[in-house]
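> return atomic coordinates for the entry below.
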Amino acid sequence: MHCIASQLVKNAYRPRIRVMLGSNTPQEGFSSTWTWAAVISLIGLVVSIGFTVYKLRKRRTAEKAERLRPDYNLLDEVAVVLDKLADMPAQKSDLGSLNELRTRVKQAERRSPDLRFGDIVARIDVYQKTVLPDCFGKKLSGKRTTLEELLALSRQQGAAITEIRVAIDAVQAEIDRRTK
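Okay, here's the model as predicted:
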């Protein structure tokens, strides 16, 4: 009886073993046309999901670019004002437009704290400390201020303008990187 039971077990598991080993005996299951249709449908689903994700990312990037465009243009305005100030020895009376732009850069810093607008504001503050005194020509002739002091302030102005431009370029490069 032991032999008959082992023979029955062996016969019962033989078709399953053949399926697992990849036997070419006919099987009951899915037809090959259904399998190909499922594969093609799956590929279509993956492609459509990928396309949707791509479009969503592109739309978010466009929205971010639209949101950051005024700040980018503001930094361009600051650069233009700095170009004008670099051509002359700046006095306090010449800083009106730069003070207004500084206020707007501070507002941009509040809108986008992850960008480094604070560096630009700090460098503008340093620049404002290097301005020449009003009527420096009269003060120079009156010997209240020495020529060396004025030249030192002028050099500091040039260095401060360069630092502001470097900070502006860094923020604009970061905006470009985020919006591409």
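
> C-alpha only now, for contacts and for neighbours.
Fine.

> and the helices in this protein?
Counting by DSSP state H, the chain has helices at residues 2-21, 32-86, 96-111, 117-128, 136-141, 147-178.

> report the distance from the second one to the chain centre.
Mean C-alpha position of helix 32-86 versus that of the full chain (CA atoms, centre = their mean, to the nearest Å) differs by 12 Å.

> so which elements touch it?
helix 96-111, helix 147-178 (3 or more CA pairs under 8 Å, 6 or more residues apart in numbering; DSSP states H and E).

> second chain to compare with the first, below:
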Amino acid sequence: MNIPNTYGHLPLAAEAAGAGHPVLTWAAVGVIVTAVGVCLVVLHRRRDTRSKRLTPGYDAATGALVVLDRLSAMTAIAGVTTELGELAGFISLLRVAEARSPEIPFGVIVATLDDYAASVFTANYATRLAADPSLLDSYLALARVQGVKLESARTAITTVQRRIEKLTGK
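This next block holds a predicted model:
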């Protein structure tokens, strides 16, 4: 007759699972923790490096956005509107950022700002309009185009800034 021994030695859970040496288990945990720590340091260092590289372009885009906000309240006239000179400075900074970070579409901002700068009124538009009132429709159309290009530039700047914020965690 086969009666089970209820008083006999039952194997420990660690022995049953095959883990014979707990020292090796703690060593494995230490290696895993060290590897995770190294990976986190490398990832944060890469993000910090990317952030330092993208910050000048982000700041130039912010400055251009501020100038565009001021320009939205007026008609841009070549030689008269001082904000156009500031905008030209930001365009050059954005070109540098485009060369430094080709994966970020700073070129789209530069193109839209160049389009906007090309749609400014000439300095003598008032005298020309006073001499020939039939030019009023063309100047109104140019003013509308100026507004559309201004909003297009704002949209491009906001899109690029959101992408930079996503990459850098700002």
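
> just to revisit the earlier point, out of the helices and strands packed on helix 32-86 of the first structure, which gets nearest to residue 119 of the first structure?
Closest to residue 119 of the first structure of these is helix 147-178 (CA to CA; 6.5 Å).

> give the aligned range of that closest one in the second structure.
The aligned range for helix 147-178 of the first structure in the second structure is 136-167, by TM-score structural alignment.

> so how far does that stretch sit from its counterpart in the first structure?
Aligned to the first structure and superposed, stretch 136-167 of the second structure gives a mean residue distance of 0.8 Å (mean CA distance after the TM-score superposition for the first structure).

> buried residues in that stretch, which are they?
Residues of stretch 136-167 of the second structure classed as buried by neighbour count (16 or more other CA atoms under 10 Å): 142-143, 145-147, 149-154, 156-158, 160-161, 164.

> and residue 90 of the second structure, what's its match in the first structure?
Counting by TM-score structural alignment, residue 90 of the second structure corresponds to residue 101 in the first structure.

> ok, that match - how many residues close by?
For residue 101 of the first structure, the neighbour count with other CA atoms under 10 Å is 19.

> ok, residue 52 of the first structure next?
Neighbours of residue 52 of the first structure under the rule other CA under 10 Å: 12.

> what residue of the second structure matches up with it?
By TM-score structural alignment, residue 52 of the first structure lines up with residue 38.

> residue 167 of the second structure versus its match, what's the distance?
20 Å (CA to CA, to the nearest Å).

> kindly report the same for residue 97 of the second structure.
To residue 167 of the second structure, residue 97 of the second structure is 15 Å away according to CA to CA.

> equivalent analysis for residue 75 of the second structure, please.
Residue 75 of the second structure is 36 Å from residue 167 of the second structure, by CA to CA.

> with residue 142 of the second structure instead?
Applying CA to CA, the value for residue 142 of the second structure to residue 167 of the second structure is 38 Å.

> what's the closest non-adjacent residue to the aligned residue in the second structure for residue 82 of the first structure?
Here residue 82 of the first structure is matched to residue 68 in the second structure, going by TM-score structural alignment. Leaving aside its chain neighbours, residue 68 of the second structure sits nearest to residue 150 (6.9 Å; criterion: CA to CA, 6 or more residues apart in numbering).

> how many residues are close by the aligned residue in the first structure for residue 47 of the second structure?
The alignment partner of residue 47 of the second structure in the first structure, by TM-score structural alignment, is residue 61. Applying other CA under 10 Å, we find 15 residues neighbouring residue 61 of the first structure.

> I figured residue 61 of the first structure hits residue 175, correct?
No. Using CA atoms under 8 Å, residue 61 of the first structure is not in contact with residue 175; the gap is 10.9 Å.

> hang on, the earlier thing: contact partners for the match of residue 90 of the second structure?
If you count contacts by CA atoms under 8 Å, 6 or more residues apart in numbering, residue 101 of the first structure has them with 74, 77-78.

> closest to residue 34 of the first structure among those residues?
Of all the contacts of residue 101 of the first structure, residue 34 of the first structure sits closest to residue 74, with 60.2 Å by CA to CA.

> run a quick neighbour tally on the closest one.
Quick note: residue 74 of the first structure (other CA under 10 Å) scores 18 neighbours.

> got the contact list for it?
Neighbour list for residue 74 of the first structure: 101, 104-105 [criterion: CA under 8 Å, 6+ apart].

> for residue 13 of the first structure, state which of the residues you listed is nearest.
Closest to residue 13 of the first structure, out of all of the contacts of residue 74 of the first structure and judged by CA to CA, is residue 105, at 78.0 Å.

> right, I'll call it a day here.
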